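1. Structure for the following, please:
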Amino acid sequence: MKIGLVGFGKAGKAVANVILQDTRFSLEWVLRGRKVMEKGSVKDFLGLDVPDKGMIYSQQNTDITTLLQEAPVDIIIDFSTKKSIYQYGKPAAERGIKIISAISHYHNDEIKLLKDLSKSTTVFWSPNITLGVNYLLFVATLLKSIAPEVDIEVIEEHFKAKSGVSGTAIKIAKALDLKTENINSVRAGGIVGKHEVIFGFPYQTVRLVHESISREAFGSGALFAASHLKNKQKGFYNFEDILRPYFLREAEGVLS
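-> The predicted structure follows:
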């Protein structure tokens, strides 16, 4: 599958590194906000000997329609900003290119746009695209459904410079019907990302913890989503749509 990557910050570089080392996929190009390294090669920048083209283009100097014509892709993976979807979204959807967005903080207008685009192509959105944190979210909602009256607190830890409450923590709180007051934020050093859900039962406590050791976890999650979207019809998808069948199969196996 041919991939176009939007965004080449810290997360984008880590994602590109994962894509280039997975032979199931080919990184055709990267579209970034800055002009630095324009027309250079991602594989040269990362020092990898792979066949992928991985050419770097700047959003300022690139016409997205021309890029999609001259360097067609099957999937666009977005690790940039909430504004980028307005540049590539419609041209990609018109060509049936699948879209995977890992933008943490979309506003209602961007979410509406994603859903509109999903009428023409396959669109996947996850504020945190790591597989582990979505596994945590799925399990947490199951536990909450079993014990709806349990006390729940969410703790999110990130690097010191990260502003605002984690989008993933907000998603967890929303899924568990919690108020933002139940989210406890920690900012220290270079923590990549850690989320913990504490279930306070009488006489016992259950803790679900996910910690990102490296930003490459974002790349693994994006490719996990890409591999499961390969044969999906147009529509709007999230991680629950991908993970639910696994849990159902396991439940059927236990009960049979």
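2. only C-alpha atoms for contact and neighbour calcs from this point on.
-> Fine.
3. From residue 210, how far off is the residue lying farthest from the centre of the chain?
-> The outermost residue of the chain, judged by C-alpha distance from the chain's mean C-alpha position using CA atoms, centre = their mean, is residue 203 at 36.7 Å. Using CA to CA, to the nearest Å, we find residue 203 at a distance of 24 Å from residue 210.
4. Relative to residue 151, how far out is the residue farthest from the centre of the chain?
-> Here the distance between residue 203 and residue 151 works out to 12 Å (CA to CA).
5. With residue 33 instead?
-> Following CA to CA, the distance that separates residue 33 from residue 151 is 43 Å.
6. One more: residue 237?
-> In terms of CA to CA, residue 237 sits 30 Å off from residue 151.
7. now do residue 102
-> Using CA to CA, one gets 30 Å for the distance from residue 102 to residue 151.
8. what about those two, which has more around it?
-> Neighbours per residue, other CA atoms under 10 Å: of residue 102 and residue 151, the larger number sits with residue 102, 23 against 15.
9. Quick one: residues contacting that one.
-> 77, 78, 79, 125, 126, 127, 128, 129 (CA atoms under 8 Å, 6 or more residues apart in numbering).
10. another one to check against the first:
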Amino acid sequence: MTPIVINACTGRMGQELLKAAASDSQVEIVGAMARAQHQKLGTDIGYLVGMEPQGVFVGDDLSVTLNERKVLIDFSLPEHSIETLSHAVSANSPVVIGTTGFSDEQKQAITEAAQSIPIVFAANYSLGVNSLLGLVKQATRLLGDKSDIEIFEAHHKYKKDSPSGTALALGEAVADTQGRDLDNVAEWARHGIGEREPGAIGFSVMRGGDIVGTHEVVFALKGELVTLRHEAQTRQCFAQGAIEAAKWLLGKPAGLYDMQDVLGLKD
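-> Here you go, the predicted model:
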């Protein structure tokens, strides 16, 4: 059985993680964390998600909760996630990171932390999206030099980062397959720039309502379109993937892993 600690447990993803973990006989929730002075501190986690009492209460002190035998799952905000990571390094605790929107400097901090502890860091934890990444690479090999490539993503109106981490991962899958740097070929906006640049990878974003997550990669050829699309209907697919990552991570050596490693999908 894998002992897990869920950070930011009162948020949207935190509550989905609680439900997924409580329903999985192979994991045990041994900690559930919220920010200091949160109104839910001391609450049984079962009450947060409409379940029977679980005997685990919301706390705020990671320093007394983590150790090398517990896996921390963190879906929070970039600054808080990096602060949390420092506690994990001190405790030698493995970490599953689902936060998106990190700066380059923060990503470097994650890479450095992975020299000390095992970390799974992925933009998206769903099986479907990780399969989509493989399909996008295959389509790029077949169609990339013959088509214009566009990436579209849509999320709920409260999402803070844009484009989504998953959209960026899809763009990187295209660019890496073509041996290019995404930063050099991405078109983030088109207002006033004129004709499409040859070889560009275009991004467009929608924010509205309560959309869980939709991603499309379009290969536009002369007279035809090939579209690869994934739509998340609930956040449960992300939560279950993160739980699977935690189970896989326990006992692994220090290093930086992703969901492709967890699912055995690496090229």
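11. What number of residues are in the vicinity of the alignment partner in structure 2 of residue 223 of structure 1?
-> Structural alignment places residue 223 of structure 1 opposite residue 243 in structure 2 (criterion: TM-score structural alignment). With neighbours defined by other CA under 10 Å, the count for residue 243 of structure 2 comes to 24.
12. hang on, isn't residue 243 of structure 2 packed against residue 17?
-> Yes - using CA atoms under 8 Å, residue 243 of structure 2 makes contact with residue 17 at a distance of 7.5 Å.
13. Just give me the match in structure 2 for residue 126 of structure 1.
-> In structure 2, the residue paired with residue 126 of structure 1 is residue 122, using TM-score structural alignment.
14. ok, now residue 21 of structure 1?
-> Applying TM-score structural alignment, one finds that residue 21 of structure 1 aligns to residue 23 in structure 2.
15. and the gap between that match and residue 128 of structure 2?
-> Residue 23 of structure 2 sits 21 Å away from residue 128 of structure 2, going by CA to CA.
16. Between these two, which has more neighbouring residues?
-> The residue with the greater number of neighbours, taking residue 23 of structure 2 and residue 128 and applying other CA under 10 Å, is residue 128; the counts read 15 against 12.
17. mean deviation of the helix or strand harbouring that one from structure 1?
-> Assigned by DSSP states H and E, residue 128 of structure 2 belongs to helix 127-143. In the superposition with structure 1, the average deviation recorded for helix 127-143 of structure 2 is 1.8 Å (mean CA distance after the TM-score superposition for structure 1).
18. Show me what that helix is packed up against.
-> Packing contacts for helix 127-143 of structure 2, counted by 3 or more CA pairs under 8 Å, 6 or more residues apart in numbering; DSSP states H and E, involve helix 165-177, strand 224-232.
19. to the chain's geometric centre, what's the distance from it?
-> Here helix 127-143 of structure 2 is found 17 Å from its chain centre; the criterion is CA atoms, centre = their mean, to the nearest Å.
20. and after that helix, which helix or strand comes next?
-> Helices and strands here follow DSSP H and E; after helix 127-143 of structure 2, the next one along the chain is strand 148-155.
21. Give me the residues contacting that following strand.
-> When contacts are defined by CA under 8 Å, 6+ apart, strand 148-155 of structure 2 is touched by residues 163-164, 167, 170-171, 198-221.
22. now stretch 233-251 of structure 2
-> Counting by CA under 8 Å, 6+ apart, 2, 4, 13, 16-17, 20-21, 26-27, 69-73, 94-96, 98, 118-120, 124-127, 212-213, 259, 262 sit against stretch 233-251 of structure 2.
23. Filter those down to just the ones in helices.
-> Those of the contacts of stretch 233-251 of structure 2 mapping onto helices are 13, 16, 17, 20, 21, 127, 259, 262, per DSSP state H.
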